[in-house]
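In: pasting the sequence and the predicted model now:
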Amino acid sequence: MLKDYRFANILAFNRLKPIKGQLQKKQDQLLSALFTPIDNSQLILFRIVFGLLIALHCLQSVNSEWVRRNFMLPSYTFTHIGMEWLQPLPGDGMLYYFYAMGVVGLLISIGLFYRFSMALFTIMWAGVYFMQKTAYNNHHYLLLLLGIMLFFLPANCANSVDAKLKPSIRKTHIPQWCIWVLILQVGIVYFYATVAKLYPDWLDGTFTREMLNKHATPTLKTLYSQKWFYLFIAYAGILFDLLVVPLMLWRRTRMLAFIASVIFHFFNKIHLGIGIFPFLALSFSILLFPPETIRRLFFRKKVVPEADVQQTNYRKRILLYFFVPYFIFQLAFPLRHWLIEGDVLWTEEGHRLSWRMMLRNRSGYSKFYVVDHATGEKKRFKLKRILTKKQIRGMQTKPDMIWQTAQKIKEEYQKEGKNISIYIDSKVSINKKPLRTLIDPNVDFAKAEWNYFTHNEWILLYK
C-alpha cells in the first residue's frame, strides 16, 4: 500500500514537471521582456514636459485666483477626513507655496537635483491634495501618483543638468519596464473611467446633454441639444477611454488614435476647462510612440550606442517590491465601492480615488439645525459664519463634507461651552432628477461618526 502511494506521488510529480518547466519559461520570458534595454528618449522627454506642466499649473493656479479662493479666503478647508491638522499657511503663505512648487517643476524639467526635486514636489503636492477637496479633480490625484512613480525612475540619466554635473549617471538606455509602468498607470485611469460610464444616465445621453448645454455658447446650443449629437459624445467618450491606449500601442492605428486624442482633449479643454489635465493626458502619448520616433523628433543629436543596461538587483527590487504592490493597490482600490452597501453614484462612498471622472451633476441643499440642550431652542445655523460661498456650494450634496461641516459647527459651540445636537435637512438631485432625501433627518450629527470603508447608515439609500 505504501509503495503504491509513493509511486502515485512520483508519477504525479513527473506529470507536473513539464508544466512547471513551461511556467518557468514564461516567467523567464516576461522578465527578459521587462528588462530589455530600450532607448530612454521617451522617459527623458516625459520628464521635461511633466516638469513644465507642473510649473504652468502652479503659475496658472495663482494667476486665476484658484489659490486665493480655495486656500486663502476660507477660514477652514475641507481636508480629506483624518487630516484636519493639515491647514493652509497663513497670510500670503500659500501663494509662495505654489510659486515654490512652480520652481521645483522647472528643476524637474531641466533635471537638476532630480531625486530631491521630485521628492519635494510630491510631498508639497500631497499637502495641497489632502488639504482641500472643495475643488476636487482626479488629475490632482494623478499628479501625486506620477510624482511618486517618477521618483523611482531614472528620468535624469540624459539631457539633464544632473547628467552634466555627474557623468557617471549618464545613460542612453533604460529597462523597458520603466516605460511600461507609466503606460499601465495610464491604462488603469482610462479603464476605470470607461467602467464608471456604464450606467443609465450616461448610456441614454442624459448626463452628456446637460453637460454640453451647461457649457455651450449660444451659437452651439442648437447643435448640443440634438439627441444624435449628445449620444455621439456619450458613446465616443466610452470608446475613447476604452481604446485609446491599445490603439496607440499598435503601429497601424497609432497616428489615428493620436489625432483622436488631440481632438478629444482640446474639446474638453475648450468646453470644460479642467486645468492642465488635457495637456497632461496628451503628454502620455510620448510613452506610446516608439523611442526611435521620439529621439528623431526631439533629440536629433543624441547618439545611441549598444545597450548599456544591466539587470541589476537594485532595479529588480524596485520593480518587485515597490511597483508590484503599488499596482495591486491601484487595481483593487477603485473597486472598493462594490463592497459598500448602496449605489456609489448616490452615496459617494468610494467615489474619490477611483477615476470616476465627469459622471454626474449633483444639485440640492443641506440645512443645518442646532438644538441647544440647555434651552431646548432649535434654530438654523448660518453656514456663512464658517464657510465661503464656494465651499457651501461644494458641500451641500457631498455626504463626507456634510459630516465635516457638522463637526465644525459642533466645535464652534463647544468653544462657547454649549452642549448641542445637530440635525440636517438634505435633499439631492442627480442629473436634474427629482430631489430626494440624502441624509437621515433624525440622526444627531453631534454624535454621528464617519466610516471610510463601510456604509454610513445616516446616508439614506436610493431605492
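Out: That came through fine. Everything quoted here is computed from the prediction, not taken from an experiment.

In: please make it C-alpha for all contacts and neighbour counts, starting now.
Out: Will do.

In: sec struct for Ala33, please.
Out: helix (DSSP: H, G, I helix; E, B strand; the rest coil).

In: structure two is appended below for comparative analysis:
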Amino acid sequence: MLNKALFKHIDNSALIVFRICFGLLCFLESVGAIFTGWVKRTLVEPDFTFNFIGFEFLQPLPGNGMYYYYAIMGVFGLFIMLGYRYRLSMVMFTVMWSATYLMQKSSYNNHYYLLMLLSGLMVFLPAHKYASLDVKLNPKLKSFSMPQWCSWVIILQLFIVYTYASLAKFYPDWLDASVIKLMMTAKRDYMLVGDLLQQDCLHYVLAYGGILFDGLIVPLLLFKPTRKYAFIVSIFFHLFNSFIFQIGIFPYLALAFSLFFFPSSSIQKIFLRNKPYYTSETVIIPKYKTPLILGFVIYFIIQIGLPLRHYFIEGDVLWTEEGHRLSWRMMLRVKNGHTTYWVQNKETGKRMNINLDNYLSPKQKRTASTKPDVIWQFAQYLKQDFQNRGEDVSVYVNSKVSVNGKPYKTLIDPEVDLANVPWNVFKHCDWILPSKED
C-alpha cells in the first residue's frame, strides 16, 4: 500500500509546468529585489545585518557585491525555468537564497522562508524531465511520468503552512477584527478602495475569511466537487493580498501550487498540448527508497514540530516573540516600540546613551525596538564595538512596546546587562518581562 501511494508513476505535467512558473518567480523575486531598492535598503546601506542567531558568519558582500549576488540568483532562476543544468541551478539557488535569508532579519517574511523550503524540496524533484534544455541536450532524460510522492510532498508542505497559519489566528485581537482594523488604517490612502478598507464589516470578513481560507483551502482543493470553487476563491484571495499588502511573488506562487490539485490530463491539455499523456500506473521502487522515506519523515517531523515550540516556552509569543519565527505566524499583529540603549563603562561607571542613527538603518531601528532577539543581538554588537575601542561596557535597554494598539509596556528588564546574558533558543529568557495578559 505504501509503495503504491509513494512510488506509483503518474503523469508529470503538473510538475513540469510548476518548474517553469517557479523558475520565473525566482527570477522575478531576485531581480525585483534589486530594482525596487530592497537590496539597497536591506543589504547594501546598513553597516551590518541582524542574522538568525548562530549564523553570524553570514554578512552581505561589500560594495556592490549584493547586487551581483542577486543578479546571479536571477540567472539561476532563469536556468530553473528553462530546465538548464536543473539540479545544479536548483542547488545553487537554494544555497544562495538560504544564505541571504539567514543573514538578515530586518525584513523577515514567512514567504521568504517558504521559498527556501520549496527550493530545497525542488532539488529532489525530477522537474527537468520534459520541456527543458537538459532534455534537448540529453534526450535520454525525457520522461512523461514521475513517482506520486513528488506531488504529495508539495501538498503536505502546503497543508502544514496553511493549517498553522489558520490556527495562529485564533486569538482575541484577531477574532474581534481589531488587528485587521489596525492593518487597514495604514491603507486608507489607497486609490479607489481606501475608504472601503476602513469598513468594520469588511474587517470581520477578512478576519474570519482568513481563518476559513487557510484552514480549508487544501482540503477543498483535494476534494473534486469543491476544487473549482476553491480555486476561484484562491485567485481572489491571493490577488487581494498582492494588491493590498504587496507581498511580492507569494500570491502567484500560491496560485501555481494549484497545479498539483487538478487532474494532470487537464494541465497537459492546457499547457503542454504536444506532450503525450502518461496513463500507466506502474509502481517502480527505487534503490534509494529507505533513505528517501527516512529523509522526508525527518523533514516533516521538523516542519510539524517547529511551529509548536512556542507552546513549551513561557509567555505569550505575540509579546515575547520566542518561537515566532519559522512557525507560519503570518501577519498576526501590529507592533510598535520606543527603545533606548545606553552603555556603562565597567571601570569608570561612566554612562553614555546610544544614538541609534549612528548604527542602524530606519528599518533596523524599527526591528531593534520591538524584537527581543534583535535587541539582544544589538547589545552584543555594542559590547564588541566598545571593546574594539578598548572599553569594557555593560549594555542596558529601556524598551516600551505596544501590541495591536494597546498601551505601551516595558518589554526588556532595564536592570539587566544584555551584553552578558545568553540567548535561549528553546526556553524563555527571563529578562524579557511578561505582559500583564501572561
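Out: Arrived safely. Computed from a predicted model, the values in this text were never measured in an experiment.

In: superposed, how do the two chains score by TM?
Out: For this chain pair, the superposition-based TM-score is 0.97 by TM-score structural alignment, normalised by the length of the second structure; 435 aligned residues with a CA RMSD of 1.4 Å.

In: setting aside sequence neighbours, what's the nearest residue to the counterpart of Asp413 of the second structure in the first structure?
Out: Counting by TM-score structural alignment, Asp413 of the second structure lines up with Asp440 in the first structure. Nearest non-adjacent residue to Asp440 of the first structure, counting by CA to CA, 6 or more residues apart in numbering: Trp458, 5.1 Å away.

In: map the one you found onto the second structure.
Out: Using TM-score structural alignment, Trp458 of the first structure pairs with Trp431 in the second structure.

In: so what's the residue count around the residue nearest to Asp440 of the first structure?
Out: Residues lying near Trp458 of the first structure (other CA atoms under 10 Å) number 19.

In: over to Leu335 of the first structure?
Out: Neighbour count for Leu335 of the first structure, taken as other CA under 10 Å: 14.

In: counterpart of it over in the second structure?
Out: Checking TM-score structural alignment: Leu335 of the first structure goes with Leu308.

In: how about the residue sitting furthest away from the middle of the second structure, secondary structure?
Out: Most distant from the centre of the second structure: Thr348, at 45.3 Å, with distances by CA atoms, centre = their mean. At Thr348 of the second structure the chain is in coil, as set by three-state DSSP.

In: now check the first structure for the residue matching it.
Out: Checking TM-score structural alignment: Thr348 of the second structure goes with Thr375.

In: ok, now Tyr112 of the second structure?
Out: Using TM-score structural alignment, Tyr112 of the second structure pairs with His140 in the first structure.

In: hang on, its match packs against Tyr129?
Out: Yes - using CA atoms under 8 Å, His140 of the first structure makes contact with Tyr129 at a distance of 6.5 Å.

In: Val344 of the first structure maps to what in the second structure?
Out: Looks like Val344 of the first structure aligns to Val317 there (TM-score structural alignment).

In: residues near that match, how many?
Out: Neighbour tally, Val317 of the second structure, other CA under 10 Å: 15.

In: pretty sure it sits against His310.
Out: Yes - here Val317 of the second structure reaches His310: they are 6.4 Å apart, a contact under CA under 8 Å.

In: residues touching Ser61 of the first structure, list them.
Out: Residues near Ser61 of the first structure by CA atoms under 8 Å, 6 or more residues apart in numbering: Val67, Phe98.

In: trace Leu125 of the second structure over to the first structure, please.
Out: By TM-score structural alignment, Leu125 of the second structure lines up with Leu153.

In: please name the residues that touch its match.
Out: Leu153 of the first structure neighbours (CA under 8 Å, 6+ apart): Cys178.

In: any idea how far it is from Gln176 of the first structure?
Out: 11 Å (CA to CA, to the nearest Å).

In: and the helices in the stretch 151-300 of the second structure?
Out: 172-175, 178-185, 200-222, 224-245, 250-256, 264-271, 289-305 (DSSP state H, counting those that start in this stretch).

In: looking at these, spot the one closest to Tyr162 of the second structure.
Out: Nearest of the helices of the stretch 151-300 of the second structure to Tyr162 of the second structure, taken as CA to CA: helix 200-222 at 4.8 Å.

In: what range does the closest one cover in the first structure?
Out: Residue span in the first structure matched to helix 200-222 of the second structure, by TM-score structural alignment: 227-249.

In: residues in contact with that stretch?
Out: Taking CA under 8 Å, 6+ apart as the rule, stretch 227-249 of the first structure contacts 186-187, 190-191, 193-194, 197, 202-205, 208-209, 212, 223-224, 253-255, 257-258, 261, 285, 288-289.
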